[in-house]
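Q: Let me see the structure of the following:
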Amino acid sequence: MRNIPIPVDTHRLRFSCAKAPRPRLLDQESGKIKTDKQGNTIYETVLLAEDEFGRMELVKVGTSGEPPIAQGQDVVPTGMIGYTWEQTRNGEVRWGISYKAASIVPVSGKPGGGERG
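A: The predicted structure follows:
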């Protein structure tokens, strides 16, 4: 499967931090943490994305470095892209989309967010 970046238009979506950022593990057993090419820790944040019709979905979004956000805040991911992935384990094929963002910032400086404009 080709790994082609898919730009995500986030302008019509509202995002909330459902689970605070944490370092992404490469291996659960060893506890080894994933880093980018510059050696920065990759953080994984679970966001709740809601569209204009009220449909919601949880998405895990990776960033280089820890985003300055907390659980419950309304946030804005910038430069968000998706990548398709596929893997076979025990003869079973699994696939999905992983998401990365250049940054994830709070809508306002207060926990719980604020109004989006």
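Q: From here on, just use CA atoms for contacts and neighbour counts.
A: Noted.
Q: List the residues that contact the nearest residue to Ile69 once chain neighbours are set aside.
A: By the measure of Cα to Cα, 6 or more residues apart in numbering, the closest residue to Ile69 outside its immediate chain neighbours is Pro106, 6.0 Å from it. Contacts here follow Cα atoms under 8 Å, 6 or more residues apart in numbering; on that basis Pro106 touches Pro68, Ile69, Gln73, Asp74, Val75, Val76, Gly113.
Q: And this one, please, so the two structures can be compared:
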Amino acid sequence: MRNIPIPVDTHRLRFSCAKAPRPRLIDQESGKIKTDKQGNTIYETVLLAEDDFGRMELVKVGTSGEPSITQGQDVVPTGMIGYTWEQTRNGELRWGVSYKAASIVPVSGTPGGGRT
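A: Below is the predicted model of the structure:
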């Protein structure tokens, strides 16, 4: 499977931080943390994405470096892309889409970063 980046149009979605950023682990047992090519820690944030019809989905989004956001805050992921992946584990094929963003920033415009 070719790993081709898929741009994500985030302009028609609203995002909230469902779970605060935390370092992404490569191995649960050893506690080894994932880094990018420059050696920066990759952080994983769980976002709640909602469209104009009220449909919602939780998505994990990786970023290089820790975003300055907190749980419950309305946020904007910038430069978001998706990658398809697949793996065979115990003879069973699994697949999905992983997401990365250049940054995740609080929504500005009101005190505390909330939506207007």
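Q: Superposing both, give me the TM-score.
A: The TM-score (sequence alignment, normalised by the length of structure 2) is 0.95; 116 aligned residues with a Cα RMSD of 1.7 Å.
Q: Just the ones of the contacts of Pro106 of structure 1 in strands?
A: The subset of those located in strands under the criterion DSSP state E comprises Asp74, Val75, Val76.
Q: and the residues you listed as JSON lines, adding distance to Leu58 of structure 1 and neighbour count?
A: Below are those laid out as JSON lines (distance: Cα to Cα, whole Å; neighbours: other Cα atoms under 10 Å):
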{"residue": "Asp74", "distance to Leu58 of structure 1": "14", "neighbour count": "26"}
{"residue": "Val75", "distance to Leu58 of structure 1": "14", "neighbour count": "26"}
{"residue": "Val76", "distance to Leu58 of structure 1": "15", "neighbour count": "23"}
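Q: Would you confirm that Arg115 of structure 2 contacts Gln73?
A: No - using Cα atoms under 8 Å as the test, Arg115 of structure 2 is too far from Gln73 to be in contact (9.4 Å).
Q: The two: who's more crowded?
A: Summary of the neighbour comparison: Arg115 of structure 2 and Gln73, criterion other Cα atoms under 10 Å, with Gln73 having more neighbours (21 against 14).
Q: what's near enough to touch that one?
A: Here Gln73 of structure 2 is in contact with Ser16, Cys17, Pro106, Gly113, Gly114 (criterion: Cα under 8 Å, 6+ apart).
Q: Which among these count as buried?
A: Burial by neighbour count, judged by 16 or more other Cα atoms under 10 Å, picks out Ser16, Cys17, Pro106 from the contacts of Gln73 of structure 2.
Q: what kind of secondary structure is the residue nearest the centre of structure 2 in?
A: The central residue of structure 2, meaning the one whose C-alpha is nearest the mean C-alpha position (Cα atoms, centre = their mean), is Val61 at 0.9 Å. For Val61 of structure 2, the assignment made with DSSP: H, G, I helix; E, B strand; the rest coil gives strand.
Q: Please pull up the equivalent of it in structure 1.
A: Taking sequence alignment as the alignment basis, one finds that Val61 of structure 2 is matched in structure 1 by Val61.
Q: now, among the buried ones among the contacts of Gln73 of structure 2, which is nearest to Leu25 of structure 2?
A: Nearest to Leu25 of structure 2 among the buried ones among the contacts of Gln73 of structure 2, counting by Cα to Cα, is Cys17 at 19.5 Å.
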